[in-house]
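Q: Here is a sequence with its predicted model. Questions after.
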Amino acid sequence: MKLSADLKAFSDRIGHRFQTPDLLIRALTHGSISTDTRPDNQRLEFLGDRVLGLVMAEAILAADKAASEGQLAPRFNALVRKETCADVAREVDLGAVLKLGRSEMMSGGRRKQALLGDAMEAVIAAVYLDAGFEAARAMITRLWGDRIATVEEDARDAKTALQEWAQARKMPPPSYTEVARDGPDHAPEFTIEARLANGEAATAKARSKRAAEQDAARALLDRVEG
């Protein structure tokens, strides 16, 4: 099977030419449009998650030979989490080539973080099965780019750090409140307020509650520490 023009363009964006085009098509097929003869990408997603994990574990070990396991774990988590996979997927415009059922398309599936993250992992597996581990590693390293070098900042768990700051001062844990939700149902943005018992507070907006809570905690931590 030959790839369509849009899939060829996507292959160029990720920097891999498929010897078995069916692998890429399967990696981009969501369950909402799968059939008995057209399987979805879930099994590839499972494999791609493991390939990505190995590549990132090797990368952070090589980048910091003195780091302890306790230092490496949050860096690893930051590099392989679904939000990061979705960010990479957006950079290569993966959403434009996702194969979705009508209902999923109508609900904004091409922009959904979970779908993009899952499909990015499936694409990694497709490259791995098509050309082996070295090809998959080369693509991952290229697409993740500077994230690997700057992961220490991304890995800092702001909510944990803020809670530790509060506990050190005999305060109860900070509270997190959703103060606004904007945008359509399929692509909402959440505004979260982080507040300490002493009255200090900060807000942040993001596409997921988790990300908004982390951003609000980081903003509040910067305020009270600075």
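A: Sure thing, it's come through. Note that the structure is a prediction, hence the values are computed from the model and not measured.
Q: from here on, contacts and neighbour counts on C-alpha atoms
A: Noted.
Q: In contact with the nearest residue to Gly53 once chain neighbours are set aside, which residues?
A: Distance criterion CA to CA, 6 or more residues apart in numbering; nearest residue to Gly53, sequence neighbours excluded, is Val80 at 6.5 Å. Val80 is in contact with Asp49, Leu52, Gly53, Met56, counting by CA atoms under 8 Å, 6 or more residues apart in numbering.
Q: hmm, who's touching the longest helix seen in the chain?
A: Ranked by residue count, the top helix of the chain under DSSP state H comes out as helix 42-63. Residues from elsewhere that reach helix 42-63 (CA under 8 Å, 6+ apart): 27, 31, 67, 72, 75-76, 79-80, 118-126, 128, 133, 136-137, 140, 148-149.
Q: dropping in the other structure now:
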Amino acid sequence: MNELALSRLSNRLGHVFSDSTLLQQALTHRSAHRQRNNERLEFLGDAQLGQIIARWLFDHFPDASEGQLTRMRAALVRGQTLAEVGRELDLGSCLVLGSGEMKSGGHRRDSILADTLEAVIGAIVLDAGAEACRERVLVWFASRLTQISPQSSGKDAKTRLQELLQARQKPVPEYDVMAVHGQAPKQQFEVRCQLAAHDQAFTASGASRRRAEQAAATLALTWLETEYSEDRQND
């Protein structure tokens, strides 16, 4: 990967690596290099991410039970959420993949994006320490952290979106498959979530129709909660 692409990614991450080889390794899938790939960094990043999110939830929800904290953490560190954050950081465009993964659209696959995000987290820990890593993770997850609560953590995005609209007596969202890329079992579904009452549509992709719908619902929910929050402030 060229230096310009790494520099642009560093800007998106909000961290300039002292050792750029750590970032390069974090972006290298095992299909591209059997020995020097991101699997060990992924292991480290997974543990670091869980600790960061657990501590944040512990500090911000002092009255939440262990079960509620566990469910909130699970919602924030699950593969689908990590893949969404990876897409927001455009990790897919920087992945180093083997030819087979490149041809099958590996740069769009949820599992690969999620693993790569964890590897990047591990790389930042090694490059700058746990505190610098914590700051970056909390920035990347900021919008999701503001939405999470003990009450909402047990519900998926589609359910929460529908309940929010129904509470406002608005039509429920409609989901349409816009495209299917690749061949089974490595397909990518592109789904649009239409909010008719607001004349808004949100498109996302996933390794299954259900995952794509959930991803699109998450985008719609984020937008809708912001809109309703602004409405309350203006009242």
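A: Yes, it's here. Predicted model only: the values in this text are computed from it and were never measured.
Q: quick one on the thing from earlier: filter the contacts of helix 42-63 of the first structure down to the ones in helices?
A: 27, 72, 75-76, 79-80, 118-126, 128, 133, 136-137, 140.
Q: and those, which are buried?
A: 27, 72, 75-76, 79-80, 118-126, 128, 133, 136-137, 140 (16 or more other CA atoms under 10 Å).
Q: Now the aligned partner of Ser104 of the second structure in the first structure. Nearest residue, chain neighbours left out?
A: In the first structure, the residue paired with Ser104 of the second structure according to TM-score structural alignment is Ser107. Spatially, and ignoring its direct neighbours in sequence, Ser107 of the first structure is nearest to His186 (5.5 Å; CA to CA, 6+ apart).
Q: Apart from its chain neighbours, what residue comes closest to Tyr175 of the second structure?
A: Excluding its sequence neighbours, the residue lying closest to Tyr175 of the second structure (CA to CA, 6+ apart) is Cys193, at 4.7 Å.
Q: Tell me how many other residues surround Gln51 of the second structure.
A: Using other CA atoms under 10 Å, Gln51 of the second structure has 14 other residues around it.
Q: so what corresponds to it in the first structure?
A: So, by TM-score structural alignment, Gln51 of the second structure is matched to Leu54.
Q: Also Gln147 of the second structure?
A: Using TM-score structural alignment, Gln147 of the second structure lines up with Thr150 in the first structure.
Q: roughly how far is stretch 62-75 of the first structure from the heart of the chain?
A: Centroid displacement of stretch 62-75 of the first structure relative to its chain, using CA atoms, centre = their mean, to the nearest Å, is 20 Å.
Q: what do you get for stretch 57-75 of the first structure?
A: Using CA atoms, centre = their mean, the offset of stretch 57-75 of the first structure from its chain centre is 19 Å.
Q: need the contact list for Ala125 of the first structure.
A: Contacts for Ala125 of the first structure (CA under 8 Å, 6+ apart) come out as Ala27, Leu44, Glu45, Leu47, Gly48, Asp49, Val51, Ala136.
Q: now those residues in TSV, with distance to Val88 of the first structure?
A: Below are the contacts of Ala125 of the first structure laid out as TSV (distance: CA to CA, whole Å):
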residue	distance to Val88 of the first structure
Ala27	15
Leu44	17
Glu45	15
Leu47	18
Gly48	14
Asp49	14
Val51	16
Ala136	15
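Q: quick one: which of those residues has the most company?
A: Neighbour counts for those (other CA under 10 Å) peak at Ala27, which has 28 neighbours.
Q: In the second structure, what residue corresponds to that residue?
A: Using TM-score structural alignment, Ala27 of the first structure lines up with Ala26 in the second structure.
Q: So that match is in contact with Leu113, correct?
A: No. The criterion here is CA atoms under 8 Å, and Ala26 of the second structure misses it with Leu113 at 11.0 Å.
Q: coming back round to it: the residue nearest to Ser107 of the first structure: what secondary structure?
A: coil (DSSP: H, G, I helix; E, B strand; the rest coil).
Q: That one contacts Gly108, correct?
A: Yes. Using CA under 8 Å, His186 of the first structure makes contact with Gly108 at a distance of 5.6 Å.
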